[in-house]
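Peer 1: Take this sequence and fold it.
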Amino acid sequence: MFLWRAEVSPGVSVAFTDIHAGNLALHVGDDAAEVRRRRGALEEAAHLAPGSLRFMNQVHGATVEMMEPGTPSPTADAMVSRGLPLAVMVADCIPAVLVGQRPDGGPVLAAVHAGRPGIANGILPAAVERMRAAGAIGIRAWLGPSICGNCYEVPADLRAQVAEQVPSAWAETSWGTPALDLPAGARSQLEAAGVVVEYAGRCTLESDQLFSYRRSSITGRLAGIVWSHG
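Peer 2: Now for the predicted structure:
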């Protein structure tokens, strides 16, 4: 179920799922009851209360929502909480999770859907800003599995457009055509914001243990999750 899982600070854990967790998205034509069952199994594996893991309606935008108890699932591409468990779903985009600490010792968490539009529009720096507004210091980031710069072929004009905003995203595929390196772009944005990147996952297209939209347009979604259990 988990490609990678770790307690990253006392009482706070981060994990990324693989294909064995199954598709976790409700928007890809899968049976909704089965998706909810899988989400429940994920919560159980993480020792979370049923229905407590918060998901977004992701739209490749730049909106960051602050999540409080009772806040409905937002239409956004990043969520921040003071401990509520958060999830982000992907099948080539970067599932980024961030963890900071308030001066009183409590956690500030974020889950970010960092695809090409999100990277270009600054969704990661916006999430960091919202975390700091919630009192976070010492923010660290974990970048889950996503398509790598060697594999993410794009038209030359699109590469130029994104690289104008995020120069570190400029790349070439392993076969010599224009590409974007989203993990490199994400890392540069986070480091510029003073955030330490602790982990970066493998390429989704290169691994048959992960969902990839580039491999098949009909595919599931894996999740990056972050939660407090202190």
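Peer 1: CA atoms for contacts and neighbours, from now on please.
Peer 2: OK.
Peer 1: okay, now A193: neighbour count?
Peer 2: Neighbour count for A193, taken as other CA atoms under 10 Å: 15.
Peer 1: contacting residues for the nearest residue to S73 once chain neighbours are set aside?
Peer 2: Leaving aside its sequence neighbours, S73 sits nearest to M56 (CA to CA, 6 or more residues apart in numbering; 5.6 Å). If you count contacts by CA atoms under 8 Å, 6 or more residues apart in numbering, M56 has them with S73, P74, T75, A76, D77, A78, M79, A87, V88.
Peer 1: now swap in A62 and tell me
Peer 2: Contacts of A62 by CA under 8 Å, 6+ apart are A76, D77, A78, G118, N121, G122, I123, A126.
Peer 1: Is R39 in a helix, a strand, or coil?
Peer 2: Of the three states, R39 takes helix under DSSP: H, G, I helix; E, B strand; the rest coil.
Peer 1: Report how many residues lie close to it.
Peer 2: R39, neighbours per other CA under 10 Å, totals 21.
Peer 1: R37 now?
Peer 2: 12.
Peer 1: For the comparison step, fold the sequence that follows:
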Amino acid sequence: RVVWMNQVHGPDVAVVDGPWGSDDEIPAVDAVVTARRGLALAVLTADCTPVLLADPVAKVAAAAHAGRPGMLAGVVPAAVGAMVKLGADPARIVARTGPAVCGRCYEVPEAMRAEVAAIEPAAYAGTSWGTPAVDVTAGVHAQLERLGVRDREQSPVCTLESGDHFSYRRDRTTGRLAGYVWLD
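Peer 2: Okay, the predicted model is just below:
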């Protein structure tokens, strides 16, 4: 009883009440939301930020895939918005972000950093070696804060730095890490 996504680095969200059928095409979305107890929502990542959300009072959960393009397109605010439509209150939402490439390691061209910072200033970063960088997880947490989500925690693991985690940026070929959220 797991709901997977066809992740495409966009802002789209699917509200679900069960796994996809064997004949169903998995939709191209980067967030799934449910109010169904016992239904696990899954997000796959290597360097992108996995975002797991739950309102334990309203019994609404969400999983989101926030890479740089999805973060900029607003996938996390869209997921929270879908949760609110199902009765969630941002002040009660518990948010956890999992292992992702950190801002000290996500090197990008200066023009890309400027483009990202123009949309999400909190994502502006520099590498540990002094070049332009983007911190997607910091951008996600800033978005959550603006939405009123106060109970937030961030994994300290940088996928590029950790030999125990997959990183496409490090290896140029990789597997995926899975994050799951569900309601008891």
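Peer 1: Would you show me how to pick out the buried ones of the contacts of M56 of structure 1 in ChimeraX?
Peer 2: The ChimeraX command for the buried members of the contacts of M56 of structure 1 (criterion: 16 or more other CA atoms under 10 Å) is given here:
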select :74,75,76,77,78,79,87,88
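Peer 1: And the contacts of M56 of structure 1, which two are furthest apart?
Peer 2: Using CA to CA, the pair of these lying farthest apart is T75 and A87, separated by 13.2 Å.
Peer 1: Now do the contacts for R1 of structure 2.
Peer 2: G18, P19, G38, L39, A40.
Peer 1: From the contacts of M56 of structure 1, which land in strands?
Peer 2: Using DSSP state E, the subset of these located in strands is A78, M79, A87, V88.
Peer 1: Make a markdown table from those residues and add distance to S168 of structure 1 to it.
Peer 2: As requested, the ones in strands among the contacts of M56 of structure 1 are arranged in a markdown table below (distance: CA to CA, whole Å):
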| residue | distance to S168 of structure 1 |
| --- | --- |
| A78 | 22 |
| M79 | 25 |
| A87 | 27 |
| V88 | 24 |
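Peer 1: Tell me the one among these nearest to R202 of structure 1.
Peer 2: Closest approach between those and R202 of structure 1, by CA to CA: V88, at 16.7 Å.
Peer 1: so is the residue nearest the centre of structure 1 in a helix, a strand, or just coil?
Peer 2: The residue lying closest to the centre of structure 1 (CA atoms, centre = their mean) is P95, at 1.8 Å. Of the three states, P95 of structure 1 takes strand under three-state DSSP.
Peer 1: Please tell me how far it sits from V59 of structure 1.
Peer 2: Distance, P95 of structure 1 to V59 of structure 1, using CA to CA, to the nearest Å: 14 Å.
Peer 1: cool, and V112 of structure 1?
Peer 2: 12 Å.
Peer 1: if you count what's nearby, which of those two comes out ahead?
Peer 2: For V112 of structure 1 versus V59, neighbours defined as other CA under 10 Å are more numerous around V112 (32 against 13).
Peer 1: chain center to stretch 202-214 of structure 1: distance?
Peer 2: What separates the centre of stretch 202-214 of structure 1 from the centre of its chain is 15 Å, taken as CA atoms, centre = their mean, to the nearest Å.
Peer 1: Also stretch 146-156 of structure 2?
Peer 2: Taking CA atoms, centre = their mean, one finds the center of stretch 146-156 of structure 2 at 12 Å from the center of the full chain.
Peer 1: From the rest of the structure, what touches it?
Peer 2: Here stretch 146-156 of structure 2 makes contact (CA under 8 Å, 6+ apart) with 77, 90-99, 137, 141, 144.
Peer 1: what does stretch 164-182 of structure 1 give?
Peer 2: 93-94, 115-116, 119-120, 147-156, 159-160, 162-163, 183-185, 188-189.
Peer 1: Return the subset of these lying in helices.
Peer 2: 116, 119-120, 156, 159-160, 162-163, 183-185, 188-189 (DSSP state H).
Peer 1: Are any of these buried, and if so which?
Peer 2: The neighbour-count test (16+ other CA under 10 Å) marks R116, I119, A120, R159, A160, V162, A163, P183, A184, G185, S188, Q189 as buried among these.
Peer 1: Now do the same for the fourth one: its match in structure 2.
Peer 2: Under the alignment defined by TM-score structural alignment, R159 of structure 1 is paired with R113 of structure 2.
Peer 1: Now do the shared contacts for V112 and V59 of structure 1.
Peer 2: With CA under 8 Å, 6+ apart, V112 of structure 1 and V59 have common neighbours D77.
Peer 1: residue ranges of the strands in structure 1, please?
Peer 2: With DSSP E as the criterion, structure 1 has strands spanning 2-9, 12-17, 64-67, 78-81, 86-90, 94-101, 107-114, 137-143, 170-172, 178-180, 196-200, 222-228.
Peer 1: would you list those strands in JSON lines and tack on distance to L42 of structure 1?
Peer 2: What follows is those, written out as JSON lines (distance: least, CA to CA, whole Å):
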{"stretch": "strand 2-9", "distance to L42 of structure 1": "9"}
{"stretch": "strand 12-17", "distance to L42 of structure 1": "9"}
{"stretch": "strand 64-67", "distance to L42 of structure 1": "20"}
{"stretch": "strand 78-81", "distance to L42 of structure 1": "19"}
{"stretch": "strand 86-90", "distance to L42 of structure 1": "11"}
{"stretch": "strand 94-101", "distance to L42 of structure 1": "16"}
{"stretch": "strand 107-114", "distance to L42 of structure 1": "16"}
{"stretch": "strand 137-143", "distance to L42 of structure 1": "19"}
{"stretch": "strand 170-172", "distance to L42 of structure 1": "35"}
{"stretch": "strand 178-180", "distance to L42 of structure 1": "32"}
{"stretch": "strand 196-200", "distance to L42 of structure 1": "21"}
{"stretch": "strand 222-228", "distance to L42 of structure 1": "10"}
